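J.: predicted model and sequence below, questions to follow.
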Amino acid sequence: MAGVLERTVRWSRYVALGDSFTEGLWDSPDGVAGPDQPDVPLRGWADVLAARLSARRVAAGEPPLEYANLAIRGRLLRPILADQVPAAIGLRPDLVSLIGGGNDILRPSADVDDLARQLESAVVRLRAAGIDVLLGTGVDTVDSGRLIRVTRARVATYNAHIWSIARRHDAHVLDLWGMRSVRDWRMWADDRIHLTTEGHARVAQAALVGLGLPPDDEAWDDPLAPQPPTPRLEQLRGDARWARDHVYPWATRRLRGRSSGDTRRPKRPVPEPVVEA
């Protein structure tokens, strides 16, 4: 696990696994990309992390980092582990980020202990292949709306499992729960469950720290400047728009047994050198 911050990047090939969080939903430098705009290129924290790792390798006279991203929005943990983990092992990386389970935890029937057992089996498999693993906790939802806040106890239990899994198998942890900055609603997109571009950038810095590396930006977790409270009527109108534009479509897909990622393929299925800064 990460201890004293290191200065060198020892990894040469990184593969990111997961769901919409790692796919980078809502971080779209070339235009807004929500769940219903499938063709707009996405970036996201894992892409930013790969770019930062690659830049440090190049600065040290090493070849650029090779990077693949197999994450697909809407995926539950079991498909992530069944499909993406074997594919990642076949790509022969020396670093994998494996973050999933959030879509499961949104369901009241989620068995968090079983999710943790599944996750640990995958970590064991990755570590046996000689791959370093970066796990990620869930975000603290204490400041979220009521519909999201009800998951807080399940997220906290899952996080405790993640820290224990990391300790047992010498994995790294991206500590989203401990980030003060992402508890600010301005870090979240209109759907309230995905990050904005700034949120993704800050998470990438937290990932560097989780890997035992110094961040590029020492202010990566500083809270945003406070704003005046939102008037109650404006809050209610915003809640109504959110329910109409995001909760209703999500619930409709779920009732029909569908996912926003049903027809999607990984955005970066093959490891390629990252040359951008």
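T.: That came in fine, so what should we check first?
J.: when you work out contacts or count neighbours from here on, use the C-alpha atoms and nothing else.
T.: OK.
J.: and the strand or helix carrying Val155, what does it pack onto?
T.: Under the criterion of DSSP states H and E, Val155 resides in helix 152-169. Judged by 3 or more CA pairs under 8 Å, 6 or more residues apart in numbering; DSSP states H and E, the packing partners of helix 152-169 are helix 112-128, strand 132-136, strand 172-174.
J.: please redo it, this time with the cut-off set to 10 Å
T.: Judged by 3 or more CA pairs under 10 Å, 6 or more residues apart in numbering; DSSP states H and E, the packing partners of helix 152-169 are helix 102-105, helix 112-128, strand 132-136, strand 172-174.
J.: presented hereafter is structure B, for comparison with structure A:
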Amino acid sequence: MAAETPVRTLIAPAEMNRRTGRFLYRFVLVATLTGFTVAFVFPLYWMTTGAVKSSSELADQNLSLFPRSWHPESYADAWTNVGLGQFFLNTLLLAFGAWLTQLLIDVSAAYALSKLRPVLGNVVLGMMLAFNIFILKRFFDQIPVELLDSARIDGAGTLRVLISVVLPLSRPVLAVVSIFAVVGVWKDFLWPMLVLPDEAKQPITVALNRLSEFMPANQLLAGMVMASIPLLVLFLIFQRHIIAGLTAGSLKG
């Protein structure tokens, strides 16, 4: 019976068996997690609490972590006074259109690079910066060629194989790509600002930047909070699906 190869770890097992080693490990782990938590959570907390502060309190140089007086009406004022509902609708329409377009292009490109193997396909992939295409291609690479060949023997063409065989197997990674596409469009700022000069058609990110000169600070923060809520909810609901989709073969070597 062959001897098992010992597993190499960052910290030697002998060090972990010592009280000092365990203490240092836990201290570094807790300090790292605390630092990342503060770095990511504190801006959200500051934005959320700033939205319920008064404008004078926000302008005060003596900053406070907790509001001295609560003004939750800032959310209603931000929604009604500047018409954030229309900008939310614009963002939803842009996100839907971009999601549909990206999915069609990314799936087609990834399938061609993975299964059709065009000339200079690897060169094209190396020159691209499309992360979604890379994820899809790595997932498509894991689909057995025999499965596709059996579908072709039954008379299915290339498009039929893609629609009837590949896409049903790719639902986990398609969900991940869809989430990435929606999040990317939702937080995009520069491109919509350049191509949408009509203020009535601008998404929420561009509208808030344009209206920041005219809105009170607390209402601006309230608008930023409301613009962030859909992305936070999307992540909290689908975080397990994101991890499952990325580990379902798309990033396996």
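T.: All right, it came through fine. Computed from a predicted structure; not experimentally measured.
J.: got a TM-score for the two of them?
T.: Laid over one another, the chains give 0.21 as their TM-score (TM-score structural alignment, normalised by the length of structure 2), with 97 aligned residues with a CA RMSD of 6.5 Å.
J.: give me the element Tyr67 of structure 1 is part of.
T.: Per DSSP H and E, Tyr67 of structure 1 falls inside strand 66-69.
J.: now swap in Gly184 of structure 2 and tell me
T.: Per DSSP H and E: helix 171-186 holds Gly184 of structure 2.
J.: how about that helix: buried residues?
T.: 172-183, 185-186 (16 or more other CA atoms under 10 Å).
J.: and it, what other elements does it pack with?
T.: Helix 171-186 of structure 2 packs on helix 84-111, helix 131-141, helix 167-169, helix 217-245, going by 3+ CA pairs under 10 Å, 6+ apart.
J.: show the contacting residues for the closest residue to Trp99 of structure 2 other than its chain neighbours.
T.: Leaving aside its sequence neighbours, Trp99 of structure 2 sits nearest to Ala181 (CA to CA, 6 or more residues apart in numbering; 5.6 Å). Ala181 of structure 2 makes contact with Ala95, Phe96, Ala98, Trp99, Leu100, Thr101, Gln102, Leu103, Asn132, Ala175, according to CA atoms under 10 Å, 6 or more residues apart in numbering.
J.: including distance to Leu234 of structure 2, could the residues you listed go into JSON lines?
T.: Formatted as JSON lines, the contacts of Ala181 of structure 2 follow (distance: CA to CA, whole Å):
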{"residue": "Ala95", "distance to Leu234 of structure 2": "13"}
{"residue": "Phe96", "distance to Leu234 of structure 2": "15"}
{"residue": "Ala98", "distance to Leu234 of structure 2": "17"}
{"residue": "Trp99", "distance to Leu234 of structure 2": "15"}
{"residue": "Leu100", "distance to Leu234 of structure 2": "18"}
{"residue": "Thr101", "distance to Leu234 of structure 2": "20"}
{"residue": "Gln102", "distance to Leu234 of structure 2": "19"}
{"residue": "Leu103", "distance to Leu234 of structure 2": "18"}
{"residue": "Asn132", "distance to Leu234 of structure 2": "18"}
{"residue": "Ala175", "distance to Leu234 of structure 2": "12"}
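J.: PyMOL command to pick out the buried ones of those?
T.: Applying 16+ other CA under 10 Å to the contacts of Ala181 of structure 2, the buried members can be selected in PyMOL as follows:
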select buried, resi 95+98+99+102+103+132+175
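J.: show me which positions of the helix or strand that comes right after the helix holding Gly184 of structure 2 end up buried.
T.: As assigned by DSSP H and E, the chain's next helix or strand after helix 171-186 of structure 2 is helix 190-195. For helix 190-195 of structure 2, burial by neighbour count (16+ other CA under 10 Å) applies to Pro192, Met193.
J.: other SSEs contacting helix 190-195 of structure 2?
T.: helix 204-211.
J.: go again with 8 Å.
T.: Counting by 3+ CA pairs under 8 Å, 6+ apart, helix 190-195 of structure 2 packs on no helix or strand.
J.: what's downstream of the strand holding Tyr67 of structure 1, the next helix or strand?
T.: helix 77-79.
J.: buried stuff in that following helix?
T.: Counting neighbours by 16+ other CA under 10 Å, helix 77-79 of structure 1 gives Leu77 as buried.
J.: and of the helices and strands packed on helix 171-186 of structure 2, who's closest to Val28 of structure 2?
T.: When these are compared by CA to CA, helix 217-245 sits nearest Val28 of structure 2, at 25.4 Å.
J.: so what secondary structure elements neighbour that closest one?
T.: helix 19-51, helix 55-59, helix 73-81, helix 171-186, helix 204-211.
J.: hmm, back to that, closest to Ser108 of structure 2 among the buried residues of helix 171-186 of structure 2?
T.: Nearest to Ser108 of structure 2 among the buried residues of helix 171-186 of structure 2: Leu174, at 12.4 Å, using CA to CA.
J.: contact partners for the closest one?
T.: Applying CA atoms under 8 Å, 6 or more residues apart in numbering to Leu174 of structure 2 gives the contacts Leu136, Gly245.
J.: roughly how far does it sit from Ala78 of structure 2?
T.: 35 Å (CA to CA, to the nearest Å).
J.: return the member of the contacts of Ala181 of structure 2 nearest to Ala151 of structure 2.
T.: Using CA to CA, the contacts of Ala181 of structure 2 come closest to Ala151 of structure 2 at Leu103, 23.3 Å.
J.: I figured that closest one was touching Ser178, is that so?
T.: Yes. Leu103 of structure 2 lies in contact with Ser178 (CA atoms under 8 Å); the separation is 7.2 Å.
J.: joint contacts of those two?
T.: Going by CA under 8 Å, 6+ apart, no residue sits against Leu103 of structure 2 while also sitting against Ser178.
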